[in-house]
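[1] One predicted model, sequence on top.
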Amino acid sequence: MRRSIQMVALSTIAALFALTACAPSDNSASEEKLTQVRVSEVIRSIFYAPQYVAIEQGYFKSEGLDIQLDTAWGGDKAMTRLLADQADIALIGAETTVYVGQQGASDKVVNFAQVTQRDGSFLVARNKIDNWDWSMLKGKSLVGSRKGSMPEMVSEYVLKQNGVTPFSDVNIIQNITFDNQATAFASGTGDFLQAFEPSGAILEQAGQGYVVASFGQDSGKLPYTVFMAKASTIKSEPTTIQKFTNAVQKAQNFIHSSTPEEVAKVIQPYFEGVESKVLTAVIKRYQDGDAWAKDAVIDQEEFSNMLAIMKEAGELNADVSYQDLVNTEFAEKAKRQ
């Protein structure tokens, strides 16, 4: 029986990360007048619920926009699509704009609308731990993320802040692709897992893992996931960027005024492999953890916190100007509406 439960859990996790397509759009005559906007999201995740709410609730459409959503499955891939003009807007971590800037790009990528304000990953243990302490990672192995990614930098930052030296006190496994990490953990790899939801909830439901800590709560607020575009796009299409940001703000208002059950019902089409009760539990966890920004404004203090984390990880090569990489004009206007 337990073998059967394990197979179901593995299949569910695998099915989740195979989801790449969003719900089909209505090809009515009225939609022909909409402005098409190509959006590349880094991964498909419940963490990005405001984006799916904006699509499903018709907020983008009411602003005259037709969103063509693509899932890149990787921050580097999403950024490549943006730089190659295969996408107009990308939903990625703000740190990617710093990397592009450090490489001397002539057309900078600018962050203009914040979606999440904390790291969205959780620490999953194989057994229940009632009184968790980060020192319990010492001598253990942790399935983590790739070097230079924000999840990995946050993880290392939190460990150091709690007296745990990454790669010395704890072995961090980094050779497993994101979409295979939860499956690998369920199969026996690692003592702990840095997981994005709903992987943690699915593992808990199957009795194969238990969430014991939140990386987001222990690392503070930062512009973890934002909408961004090339500076040239923002300059040439300010009306479209404003309409896009207006829709994002409407979705954020919905997220913060709705129950987990209501939000789950709206975004369910994007997570067909996830049970409604799991989806609801994850949304509640994110709401309780203050993961979603209440407005799209990218705060300078939070941006500075992200830079501090990058510097601690050795990924910040030079000083970075907030004014060069952040535009709050559209978010501030959307907030006032």
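    Arrived safely, thanks for sending. If you're wondering where the values come from, they're calculated on a predicted model, not measured in any experiment.

[2] going forward, measure contacts and count neighbours with C-alpha atoms only.
    OK.

[3] isn't Asn305 right next to Leu222, touching?
    Yes: judged on Cα atoms under 8 Å, Asn305 makes contact with Leu222 at a distance of 6.0 Å.

[4] Assign a three-state SS to Lys243, would you?
    helix (DSSP: H, G, I helix; E, B strand; the rest coil).

[5] Shouldn't Ser168 be within a helix?
    No: under three-state DSSP, Ser168 falls outside any helix and is assigned coil.

[6] got another, please set it beside the one above:
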Amino acid sequence: MFCVTMTCKGRAVMSKFKVLAALALTAVTMLGAPVRAQERDVKFILDFISLGRHAPWYVALGKGYFKEEGLNVTILPSKGTADAIRSVVSGIADIGFIDVPSLVASGSAGGAIKIVAVNYQKAPYCVFTLDPGANITEPKQLANLEFGSSTSSFLPRIVQAFMEMNGVDSKTLKVINIDGAARVPMLAARKVPSIDQFIMSEPSIRRAVTDAKPKCLLLSDFGLDIYSNSIGTTEEYLTKNPDVVKKFVRAALKGWQYALAHPKEAAQIQIQYVKALNPDIIAEEVEILKRIAITPEVEKNGFGIVSLDKMKKTVDFMNNNVDIPGEKLTAEQIYRPGFLPEKPILPQ
């Protein structure tokens, strides 16, 4: 029987519509597939376990800045900067949060890593004491001080070089070898009058010491003008993936911009990824980051800015004051320009 009614014609039209819709959906799916395929996996390793000072990286993740650049970024913890350097060199991580002095101190072992942006414009190294207690507030007070650190670390050598810069006899510093995890408890128990820690540790030290005020002698406030933690990757990765690195840097620096302008929100974002952290400590650490991440150069030229002259000063300081294994690195070997955003990302 032939169908000649309007109902049958309507069914025919609907059937054709369904076919066309299916074809259209297939076309959209096929067009969408390459976009998803272009999203690039990137493994980024920190300089230590995740702490409040690392909130800017998680802000870049949580706010979708990496996704906007087509990057699927995984943030990895490390056992320390030396571990981060090894992980990037070996390919375990693609990009790392690399301390420039530590990179120089690694000598030829770190020669493959290139710095493309500097986050810590000022070194975060502190000599922490207590008030009441040793209460160190100026370099001359470092003479004859017992200093809790590690004899295998280069930080005592930095402090000693800093003492000489400020006219203090470095031979009088008495370095007490203390495991990293035990330094704050020993300071709190008055078993050692001073310890080395990054300035961002102040909120945690303040909570551990209830009967005194922690005092940080920030070396960069008294003439130690060197770079510290930065974005680094290998020469090979840079050569093969220059656009990926540029996109990563741009997204990361947006995270730094936003986090430093909104510490409390940054804390709430980070605890979504690292639930064990205290959001109050995170926010306080982010506030402290401003002291070492925002300088007049950053206010003028944007986050991540690198001066070759200051990079040379950083490298020379380390090469001249620390025992370097193997071949000594130069600033030209370490730094690779051209990976910062064309439009500077300025502090808010």
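    Alright, I've got the coordinates. Remember, predicted model here, so these are calculated numbers, not experimental data.

[7] More neighbours: which of Asn305 and Leu222 of structure 1?
    More crowded of Asn305 of structure 1 and Leu222, by other Cα atoms under 10 Å: Leu222, with 26 against 16.

[8] Just tell me what that one corresponds to in structure 2.
    In structure 2, Leu222 of structure 1 lines up with Ile226, judged by TM-score structural alignment.

[9] How about its match, nearest residue that isn't a chain neighbour?
    Leaving out its chain neighbours, the residue that sits closest to Ile226 of structure 2 by Cα to Cα, 6 or more residues apart in numbering is Thr314, at 4.7 Å.

[10] The one you found sits in which helix or strand?
    Assigned by DSSP states H and E, Thr314 of structure 2 falls within helix 308-321.

[11] and what of Leu289 of structure 2?
    Per DSSP H and E: helix 279-293 holds Leu289 of structure 2.

[12] mean per-residue distance, that helix to structure 1?
    Superposed on structure 1, helix 279-293 of structure 2 shows a mean distance of 3.1 Å to its aligned residues (mean Cα distance after the TM-score superposition for structure 1).

[13] buried stuff in the helix or strand just after the helix holding Thr314 of structure 2?
    Next in sequence after helix 308-321 of structure 2, counting helices and strands by DSSP H and E, comes helix 331-334. Of all the residues in helix 331-334 of structure 2, those buried under the rule 16 or more other Cα atoms under 10 Å are 331, 334.

[14] In structure 1, which residue range corresponds to helix 331-334 of structure 2?
    So helix 331-334 of structure 2 is aligned with residues 322-325, judged by TM-score structural alignment.

[15] Tell me the gap between that stretch and the middle of its chain.
    21 Å (Cα atoms, centre = their mean, to the nearest Å).

[16] what do you get for stretch 192-211 of structure 2?
    Distance of stretch 192-211 of structure 2 from its chain centroid, counting by Cα atoms, centre = their mean, is 21 Å.

[17] and what of stretch 227-247 of structure 2?
    With Cα atoms, centre = their mean, you get 14 Å for stretch 227-247 of structure 2.

[18] ok, the nearest residue to Ser170 of structure 2 once chain neighbours are set aside - contacts?
    Leaving out its chain neighbours, the residue that sits closest to Ser170 of structure 2 by Cα to Cα, 6+ apart is Gln160, at 4.8 Å. Counting by Cα atoms under 8 Å, 6 or more residues apart in numbering, Gln160 of structure 2 touches 170-171, 173.

[19] so how far is Pro344 of structure 2 from Gln160 of structure 2?
    According to Cα to Cα, to the nearest Å, Gln160 of structure 2 stands 37 Å off from Pro344 of structure 2.
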